[in-house]
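Enquirer: Just need the structure, nothing else, for what follows:
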Amino acid sequence: MASCSTRMSRCRGIMAKMTFSEGEDLMELASCVIPPLTTGQSKGGAGRVAVIGGSEEYTGAPYFAAFSALKTGVDLAHVFCEKSAGTAIKSYSPELIVHPLLALKSSGADPTEVEQGVSQWIPRLDGLLVGPGLGRDELVVQTSASLITAAAERGTPIVLDADGLFILTSAVRSGGGDAVYARLLEALRGAPLTITPNKVEFERLCKAMGLAEEGAFGRAPSLAPVVATRLGRHTVVVVKGPSDVITDGSITVTCSEGGSPRRCGGQGDVLAGMLLAFRTWAHAAAAK
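Expert: Model (predicted):
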């Protein structure tokens, strides 16, 4: 069997010419990163991941994301949510490890204590997804931004979706004028980052970057690589639409494979959870 590095090099060559109708190439690409199941593997060997998200109004989103990562194949999935969401999320599945540690600004909680309560888990994680059902409470956003930075500085694979993209766009818009956001952007430049914007989110991010005032979504094949390059050298942008645009800044592929025409809640959360699993695996495979 070829070494992992050899297989990864071949897979990158496959990506450079892929049209997504080439089923065999897709299977080979996937096989490069999926960890093999062996009898010598210990719990967590296929990945320990976490979702930061979940608020009183949105308890389903973090569940869909974390459970999708589990169903894709990771071993352990944590959810770090706002206190009022904990009981509901725990009741959805006994397989999720739920930590109701995030706090609203109105709670009067000490920001440092809240951040430390979650950040102590960061070194134990192989991948982190931020955003599903997170909400935009000031303290929750502040805490989440600091946690993204902590994970990025460790080189942990990160996926940003939904309100995680709101945090990223806010950081870009600040232009480095906010110390917390400036540190976040600097940390992300060297981190394995994946972002999953829809039409509205992509256009907001492009506007914040000064790339386009309007109509950015229609120019996604040309603008997405610029976004990826500006955010960092290991960034992958997945622009969701009728034809998905996926790019790391140097290689761009599109996926027009048909699916359900419905646009119901939870679809993006499921995708984000699956991407969390695969980005975690890809990072581990590349390190071998």
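Enquirer: can we go C-alpha only for contacts and neighbour counts from here?
Expert: Will do.
Enquirer: mind checking how far residue 234 is from residue 94?
Expert: 34 Å (C-alpha to C-alpha, to the nearest Å).
Enquirer: what about these two, which has more around it?
Expert: Counted by other C-alpha atoms under 10 Å, residue 234 and residue 94 do not tie: residue 234 has more neighbours, with 17 against 9.
Enquirer: any idea how far the more buried one lies from residue 120?
Expert: Residue 234 sits 25 Å away from residue 120 when distances are taken as C-alpha to C-alpha.
Enquirer: what's the answer for residue 160, then?
Expert: Counting by C-alpha to C-alpha, the gap from residue 160 to residue 120 is 20 Å.
Enquirer: let's see this one next to it:
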Amino acid sequence: MDVSEPAHLLRAYRKLIPDWEVLQHKGAAGRVAIIGGCLEYTGAPYLAAMSATRAGADLAYIFCEASAAMPLKAYAPDLIVIPTYTSGAADDQSRNLLQSANASDAISRFDSWLPRLHAVCFGPGLGRDPSVLAIVQELMVRALKQPVPMVIDADALFLLTNLAATLAERRNRFMAPATASGASAPVVVTPNAVEMRRLLQSFDCQSPGEWLRNILIPGDTVLEKGQYDRIHTLVDLNLEYAKSVSTVSCTEHGSPRRCGGQGDILSGILVTSLAWMRFQSERASALVAAFGASTLTRRASRLAFAAKYRAMTATDVLEEVGPAFRAFENNSEK
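Expert: So this is what the prediction gives:
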């Protein structure tokens, strides 16, 4: 059977979901983190982290800008919110001192938590503050050097160009015979159409497949969001170009209402799905995780639209994540 067939991918995704009998302690279903959130954008990291827990992660952390911490803590006591960095100083004279102490503290705090995490997601609600982006870029460098699956979404996509050297180093580590089976974990990039075009232009590539083959390593994935999500996975660097990238479309019908926040919910479900890969005895695929997350997000959106019609918001979709998963686990696609 073709591994890219939707029915096969959904059966594989069902196997990825931890069975109840193995969930014997807190954290067994995943400890995940969202890195994002600023004064202007607190909803995005909340939706991503809560959808991660609604999908089944036991613990969801948010590493955010300090001014976002209290609103996020007030939204949901279920989340662990860690104020990690601050935005730039108000005047140039104090900016360098603030950035130095700010960056050092943020990196130290993130480094202390990173070994405990099963998957991380960078980007929801990150914003465009230059000092924040500089710090988060360094946090991404730290994560890329660890065996932790990573989702790169939203404003974190802007940092990929700056991470070209780190991505090249990661690729070289993978290709070296002594480390080919080493510590790399999959990276899943989740651009919308505009972000995809910008990403291709910045790396001078013509297609998502070319970008994957030139920049990333086997197992890495691009989840290209659109009317139908297109999921591209790099299979093998040694295959000829036409066969080195596997592409599958998720044609599951979602909601015709395109309210903000649905992409954040997808990121949360996806980061939990990637965390589950850490618990599999067999090697699981980021393609399976991405396809399952896309499908379940669309089903939750469809349920929310059926209930609320034009009044549907992302929080309504969030409420349907659990029912969508339950229906999926109980039907014939097992």
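Enquirer: Residue 160 and residue 120 of structure 1 - which one has more neighbours?
Expert: Comparing residue 160 of structure 1 with residue 120 by other C-alpha under 10 Å, the one with more neighbours is residue 160, at 26 against 10.
Enquirer: wait, what's in contact with that one?
Expert: By C-alpha atoms under 8 Å, 6 or more residues apart in numbering, the residues touching residue 160 of structure 1 are 129, 130, 131, 193, 194, 195, 196.
Enquirer: and the fourth one, what pairs with it in structure 2?
Expert: The pairwise alignment with structure 2 assigns residue 193 of structure 1 to residue 187, based on TM-score structural alignment.
Enquirer: give the contact list for the most centrally placed residue in structure 2.
Expert: When structure 2 is reduced to its mean C-alpha position, the nearest residue by C-alpha atoms, centre = their mean turns out to be residue 151, at 2.6 Å. The neighbours of residue 151 of structure 2, taking C-alpha under 8 Å, 6+ apart as the test, are 120, 121, 122, 187, 188, 189, 190, 267, 270, 271.
Enquirer: Map it across to structure 1 for me.
Expert: Under TM-score structural alignment, residue 151 of structure 2 pairs with residue 159 in structure 1.
Enquirer: and that match, how far is that from residue 210 of structure 1?
Expert: 23 Å.
Enquirer: do residue 45 of structure 1 as well
Expert: Summarising the geometry, the distance separating residue 45 of structure 1 from residue 210 of structure 1, computed by C-alpha to C-alpha, is 42 Å.
Enquirer: who has more neighbours, those two?
Expert: Comparing residue 45 of structure 1 with residue 210 by other C-alpha under 10 Å, the one with more neighbours is residue 45, at 16 against 11.
Enquirer: The more buried one - nearest residue in space that isn't next to it in sequence?
Expert: Take residue 45 of structure 1 and drop its neighbours on the chain: the residue closest to it by C-alpha to C-alpha, 6 or more residues apart in numbering is residue 75, 7.0 Å away.
Enquirer: Tell me who's in contact with that neighbour.
Expert: With C-alpha under 8 Å, 6+ apart as the criterion, the residues that contact residue 75 of structure 1 are 43, 44, 45, 46, 47, 48.
Enquirer: Aligned against structure 2, show me the partner of the first one.
Expert: Taking TM-score structural alignment, residue 43 of structure 1 has residue 26 as its aligned residue in structure 2.
Enquirer: what sits against its match?
Expert: Applying C-alpha under 8 Å, 6+ apart, the residues near residue 26 of structure 2 are 58, 59.
Enquirer: for it, helix, strand, or coil?
Expert: Secondary structure of residue 26 of structure 2, reduced to three states by DSSP: H, G, I helix; E, B strand; the rest coil: coil.
Enquirer: where's it relative to residue 184 of structure 2, distance?
Expert: Applying C-alpha to C-alpha, the value for residue 26 of structure 2 to residue 184 of structure 2 is 26 Å.
Enquirer: what about the helices in structure 1?
Expert: Using DSSP state H, the helices assigned to structure 1 run over residues 4-17, 23-31, 60-72, 86-92, 111-119, 138-153, 163-174, 179-188, 199-209, 220-231, 267-287.
Enquirer: Same list (the ones you listed) but as CSV, adding distance to residue 102 of structure 1.
Expert: Shown next, in CSV, are those (distance: least, C-alpha to C-alpha, whole Å):
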stretch, distance to residue 102 of structure 1
helix 4-17, 38
helix 23-31, 35
helix 60-72, 13
helix 86-92, 10
helix 111-119, 6
helix 138-153, 6
helix 163-174, 15
helix 179-188, 18
helix 199-209, 24
helix 220-231, 27
helix 267-287, 19
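Enquirer: Kindly reformat the ones you listed as CSV and extend each row with mean neighbour count.
Expert: Formatted as CSV, the helices of structure 1 follow (neighbours: other C-alpha atoms under 10 Å):
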stretch, mean neighbour count
helix 4-17, 15
helix 23-31, 14
helix 60-72, 25
helix 86-92, 17
helix 111-119, 16
helix 138-153, 21
helix 163-174, 21
helix 179-188, 19
helix 199-209, 20
helix 220-231, 20
helix 267-287, 22
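Enquirer: for the ones you listed, which one sits closest to residue 260 of structure 1?
Expert: Each of these was checked against residue 260 of structure 1 via C-alpha to C-alpha, and the shortest separation belongs to helix 267-287, namely 10.2 Å.
Enquirer: How about residues contacting the closest one?
Expert: Identification of contacts with helix 267-287 of structure 1 by C-alpha under 8 Å, 6+ apart yields 4-5, 8, 32-35, 46-47, 49, 61-62, 64-70, 72-74, 126-129, 132, 157-159, 161, 192, 194, 196.
Enquirer: Stretch 70-85 of structure 2 aligns to what range in structure 1?
Expert: On structure 1, the counterpart of stretch 70-85 of structure 2 by TM-score structural alignment is residues 87-102.
Enquirer: how many other residues sit next to the nearest residue to residue 9 of structure 2 once chain neighbours are set aside?
Expert: Here the nearest residue to residue 9 of structure 2 in space, its sequence neighbours aside, is residue 288; by C-alpha to C-alpha, 6+ apart that works out to 5.6 Å. Other residues near residue 288 of structure 2 come to 26 when the count uses other C-alpha under 10 Å.
Enquirer: which stretch of helix or strand covers residue 288 of structure 2?
Expert: If you go by DSSP states H and E, residue 288 of structure 2 is part of helix 286-308.
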